[in-house]
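K.L.:
can you look at this prediction? I've put the sequence above it.
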Amino acid sequence: MWDLEESDLPAALSLSYYFLSTQLKQCFAYCSVFPKDHKFKKQRLIQLWIAEGFIRRNTTRMKEKAGDQYFDDLLHRSFFQHYYGSKYTFVMHDLVHDLAQAVSGELYGRFECGMKSSCNFKETRYSSMNCVNSINRDKNHDQKRLSTLINLGGYFMSHRNCLIDSFGRLRYLRVLDLYKSNIKMLPDDIGDFKCLHYINLSFARDIERLPVLLCDLFNLQSLILRYSGIHELPRGMKYLRNLQHLDVYGCIYLLSMPQGIGRLSNLKTLSEFTVSKEDDGRGIRELKELRQLEGALSICSLQNVIHPLDAREADLMSNPKVDGLTVRWDYSISGNKEVEVLESLQPHTDQLRSLRIFEYSGLTFPRWLMIDLPSYNKLVSLTLFNCCECQVLTPIGKLPQLESLRLVNMMK
């Protein structure tokens, strides 16, 4: 606080920081690893706070609830602000960012290509970077205590193939965030980093596979692969018993889930589940073990369901926290099988706010979309896409909260 008094920062801003709780001060100072004008999402920042151990609660649910409260408190105090009115994107004002840098000390730092860093490598625990050289730039620097390594959102430009040989000096790494990097492969020694809680490879278009040894990371809680180039997931994924968030949304080359995914009983986020043709632990029945799922769930390649009873075993009614459901056939197959499959995938009524159905070719919709539809009284968005064989529309007028309705290629 003495340093703040001697700075050029407005006194009112310094006082606002002074009256924050210890937990909020820590979460706020952490934001200094991002550069000015950096745009961030609420949920991603909360996941980072949890992975760093800043939020101490008995359960993951309690941690996320506390993190949500921390974020809202900082937002209401104007430490964060909406980015040009966006509901889900946030930024920090330049003066607030200066304050975060002033209070963060040597624990936080940023490494940028072509610029001399003012950071003390021996003291820095939380770091962001904008090129791969930041990892391997100087073997003499002591970076072994580094806890966080975050890509700033620009592509690694140092190596054409962007191959990182090793993270060998970073034994205490808890957060590895390579968002929008052009990395092609994680190093084979990734399995040695037992402290890793969070890996983000979203929008890493060039990476196709993950090392098998990644499945040795028994503390891993979040694996974010959103819109990456991943073609397949390691077979040993079922051993990541503490994994809570597996985000594979937009991974268009990923054709099946890892074998035995149902054993990941702590999963809360599973953005997409692609049904396999083989009944070898990758079929739709694996969903019956995932009782902690919440948020949005997309079930794809439903034409691969062998028998409608398999879909019934998925038992989506036992997932009351799923608030968005997408069901998708890759192509239409005429017959009663699709009607039975969709009937078996009835979601819970409590929280469902969004429902999307793609490439469904049944002549009519199942009972829960006809007779029972009024019980989904929180539904605000409904999409029926290319359900071209349906002859009777669901009773949409009985949805009192409906705000968005999309009917595409309803030809009959």
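P.N.:
Looks like it came in fine.
K.L.:
CA atoms for contacts and neighbours, from now on please.
P.N.:
OK.
K.L.:
ok, the residue nearest to Q303 when sequence neighbours are not counted to L342 distance?
P.N.:
Counting by C-alpha to C-alpha, 6 or more residues apart in numbering, W329 is the residue found nearest to Q303 once chain neighbours are left out, at 5.6 Å. Per C-alpha to C-alpha, to the nearest Å, W329 is found 11 Å from L342.
K.L.:
for S181, the count of nearby residues, please.
P.N.:
26 (other C-alpha atoms under 10 Å).
K.L.:
go on, the one 3 residues further on?
P.N.:
Counted by other C-alpha under 10 Å, the residues lying close to K184 total 19.
K.L.:
please go through the chain and pick out the longest helix.
P.N.:
helix 60-76 (DSSP state H).
K.L.:
show me what it is packed against.
P.N.:
Judged by 3 or more C-alpha pairs under 8 Å, 6 or more residues apart in numbering; DSSP states H and E, the packing partners of helix 60-76 are helix 22-30, helix 42-52.
K.L.:
okay, now the one to match up with it:
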Amino acid sequence: MDQSKITFSGEKASPPIRTKNSWLSSNAKDNDTQLKYFIEYKAESSEHINNLYKFWGVGEIEAYEDMLKCMKSLTRAEDYAIVSQECWDCLVYCSLFPKDYEVDGDTLIQLLMAEDLIMEENPEEIAAAYLRALCKYGEVVSLLKEDYGTGKMWYKMIGFEIPKQVLERSKINPVRVISDTPSSVLIDPIAETKHLHVTLQCLLTKDLQALGKFTKMRTLLLLQDHRANVDCIPCGFFMSLHNLRVLDLSRTKISELPSSIGNATSLRFLDLSETLVTRLPETIECLQNLQTLKLQNCPRLLALPKATRKLTSLRHLDLGTLRRIHSMPAGIGALTYLRTLSEFIVGREIGCCIRELKNMNDLGGKLCLSKLENVAGLDDAEEANLISKQRLKKLELRWTDDEYQEHIGVNHEVISYLQPHTSLQDLRIVCYGGSTFPSWISHLSFVNLRNITIFKCSNCQILPSLGQLPSLESLSLIELIGIRFIDIHFRRNKFNPSAVYEDDQFVAFPALQKLEMKSMINLEIWSNIGRFDLPCLQKLSIKNCTKLAALCELTNMISLEYLELNQCTKLPSLPNQLELMPTSLKTLVIEDCPLLSISCSMEAQDWVESQHSPNLFIYQREEGAEAGAEEQGRRKAGLVLANSKSDSQIACSDSEAQGFLSSEEDSM
């Protein structure tokens, strides 16, 4: 494998170029060689290696391998020359952070890119592979936590020593200042002659003017606990900071950024998240090297600069959710290198409409399209070209509330032309005003679609045939007040001749684990669930469906562990009553269902003893009653019936089930 190396006797070679599609030209022999290397050094289990080849190209595999080799050389204090220069530079950059410093993975990757440490055409993927390898080795950074819902990862810096030989050859100058006060920076003569990376634990606004004199400063970070001390940036602060590449002012109290920011022409990373800024200066157009602009949760932010379209190097624009922006700046479609765009707010003005997305085919991660009622026509929606954005994993389609849609006359056919690529994993539809959903939402080609939320689509009268989706794991249906019946169409598309299956062959919702129905206040009947349907369903929650009078068969839900029925005031009984409930059930919660509670209580004890562990117990608690000693003893592991919402107590069959319920309440 061709690598650039640290020779210590000559010049450094260029970093290796790993192309995004390099796996296309690889052959079995190359893969066998790499696999042999992983097994020899016991870097990962064979199962994990197979996963790497499934989700990574050869470029990422090589990067992972290189970093493992780098760490091995570091611990043995030998063989420095066989390690790629790129790995050493990334390692040295990580050493600039103080011990126990916490940072999210996306930010750390963007910081590595800001120093031009990764020269490949897909630096984000290569950097992510490096971080995975560093975490595996555990001497430099550790994985603090991972949010599987969002895909975000947080890391903690462990703190380590870099050999002098490596520092001397690194393109990252190791001079750094980590201080409680800026005084050590201000008196350090090195700061005037070498590139400087500054991390301050305490900084007052009056000290910023002095820091602005250090023309060699490349990084300025303020630690999280002390950012509130900064409430403004001096007007001329950036006049001499031509070498500044990284500036993190997030969580400070600043309300504006001075126009002198235009002088920081080398700036590649700018984070103003959770500040009070209302606007950015138009001089931001001078930041032609800017790659990352973070504006997460800026509650007073009114608009992005008109010059945003000129930031043609921008790859990551994160707006978060808490801000007052009404539309995107005109011409944002010029930012064709964008890989992260957390939200696109559709406007009606020229240059602000949804067709600006046409050429942004590198967009990945999560994208929210909001104010979709402003889409002018079907041609505009089609030209947005969502179907070509194969890196998108999560998509939210959001309209404004129904009353406003009726007022302006929204064309509800627009959603049919917003079909995403089949690589999508998570779909959320909010306040859609049409009566039916497009056919693409339940198409069999969406083999990666795992999570769907449909929220407050009040005019919807027929649910899409989501049972056809082969990989759907979580489904939430909330405030769909137009739904009266859930029938066989929910399982499969009965109107499509090509989707006809024999009942003994078709399995609806083959991978679904969690199903939530909430505030579907006009739902009366849920029927037509087949005997082999929902084989993996573990959690079923039906809340505030006040007209629900008939429920589908639950007997064949062989994996069901948690069942909650809440405020289903007209539900007279469970299907076949309790005697035929699935034996996998561990937790049953019935709350504010007066007819159902009375019906179940008469045979609950017999059912528990015959179908489940005798340790389980069902009881009904009267409103306002205090739990006595005998009652408390029954709660050790039981199934609960409760009529009082305020006084209901939930006891579960094991601690895991209790946590299941707690996590659900926290998420609401």
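P.N.:
Right, received. Where do you want to start? These numbers come from a predicted model, not from an experiment.
K.L.:
was I right about D330 of structure 1 contacting S301?
P.N.:
Yes. With contact defined as C-alpha atoms under 8 Å, D330 of structure 1 and S301 form a contacting pair (5.3 Å).
K.L.:
more neighbours, these two?
P.N.:
S301 (19 against 13).
K.L.:
who's in contact with the aligned partner of L146 of structure 1 in structure 2?
P.N.:
By TM-score structural alignment, L146 of structure 1 lines up with M217 in structure 2. By C-alpha atoms under 8 Å, 6 or more residues apart in numbering, M217 of structure 2 lies in contact with A191, H195, L196, H197, V198, L241, N243, L244.
K.L.:
repeat that for I261 of structure 2.
P.N.:
Contact analysis of I261 of structure 2 by C-alpha under 8 Å, 6+ apart lists F237, F238, M239, T283, I284.
K.L.:
a markdown table for those, including distance to W440 of structure 2 and secondary structure?
P.N.:
Shown next, in a markdown table, are the contacts of I261 of structure 2 (distance: C-alpha to C-alpha, whole Å; DSSP: H, G, I helix; E, B strand; the rest coil):
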| residue | distance to W440 of structure 2 | secondary structure |
| --- | --- | --- |
| F237 | 53 | coil |
| F238 | 51 | coil |
| M239 | 53 | coil |
| T283 | 44 | helix |
| I284 | 41 | helix |
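K.L.:
and which of these is nearest M113 of structure 2?
P.N.:
Set against M113 of structure 2, the nearest of the contacts of I261 of structure 2 by C-alpha to C-alpha is I284 (19.7 Å).
K.L.:
how about the nearest residue to the alignment partner in structure 1 of the closest one, chain neighbours excluded?
P.N.:
Matched by TM-score structural alignment, I284 of structure 2 corresponds to L214 in structure 1. Closest residue to L214 of structure 1 apart from its sequence neighbours, by C-alpha to C-alpha, 6+ apart: G191 at 4.8 Å.
K.L.:
burial count for that neighbour?
P.N.:
Quick note: G191 of structure 1 (other C-alpha under 10 Å) scores 16 neighbours.
K.L.:
returning to that earlier point: do you know which of the helices and strands packed on helix 60-76 of structure 1 lies nearest K180 of structure 1?
P.N.:
helix 42-52 (14.2 Å).
K.L.:
and the closest one, what other elements does it pack with?
P.N.:
Using 3+ C-alpha pairs under 8 Å, 6+ apart, helix 42-52 of structure 1 sits against helix 60-76, strand 175-177.
K.L.:
now those as TSV including distance to T89 of structure 1?
P.N.:
Formatted as TSV, the helices and strands packed on helix 42-52 of structure 1 follow (distance: least, C-alpha to C-alpha, whole Å):
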stretch	distance to T89 of structure 1
helix 60-76	12
strand 175-177	18
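K.L.:
the residue nearest to L214 of structure 1 maps to what in structure 2?
P.N.:
In structure 2, G191 of structure 1 lands on G262 (TM-score structural alignment).
K.L.:
isn't S250 of structure 2 right next to V277, touching?
P.N.:
No. S250 of structure 2 is beyond contact range of V277, at 10.5 Å (criterion: C-alpha under 8 Å).
K.L.:
the two: who's more crowded?
P.N.:
Counted by other C-alpha under 10 Å, S250 of structure 2 and V277 do not tie: S250 has more neighbours, with 24 against 20.
K.L.:
run a quick neighbour tally on T422 of structure 2.
P.N.:
Quick note: T422 of structure 2 (other C-alpha under 10 Å) scores 21 neighbours.
K.L.:
next: G659 of structure 2.
P.N.:
By other C-alpha under 10 Å, neighbour count at G659 of structure 2 equals 12.
K.L.:
and if you look at T75 of structure 2?
P.N.:
10.
K.L.:
now do the aligned partner of it in structure 1 against E5 of structure 1, distance only.
P.N.:
Correspondence of T75 of structure 2 to structure 1, assessed by TM-score structural alignment: L15. Distance of L15 of structure 1 to E5 of structure 1, computed by C-alpha to C-alpha: 10 Å.
K.L.:
and C388 of structure 1, by the same measure?
P.N.:
For C388 of structure 1, the distance to E5 of structure 1 (C-alpha to C-alpha) stands at 68 Å.
K.L.:
with neighbour numbers in mind, choose between the two.
P.N.:
Taking neighbours as other C-alpha under 10 Å, C388 of structure 1 and E5 compare with C388 leading, 18 against 12.
K.L.:
to which residue of structure 2 is the more buried one aligned?
P.N.:
Under TM-score structural alignment, C388 of structure 1 pairs with S458 in structure 2.
K.L.:
shouldn't that match be within a helix?
P.N.:
No. Counting by DSSP: H, G, I helix; E, B strand; the rest coil, S458 of structure 2 is not found in a helix; it is coil.
K.L.:
could you give the number of residues near T59 of structure 1?
P.N.:
9.
K.L.:
swap in M157 of structure 1?
P.N.:
Neighbours around M157 of structure 1, by other C-alpha under 10 Å: 16.
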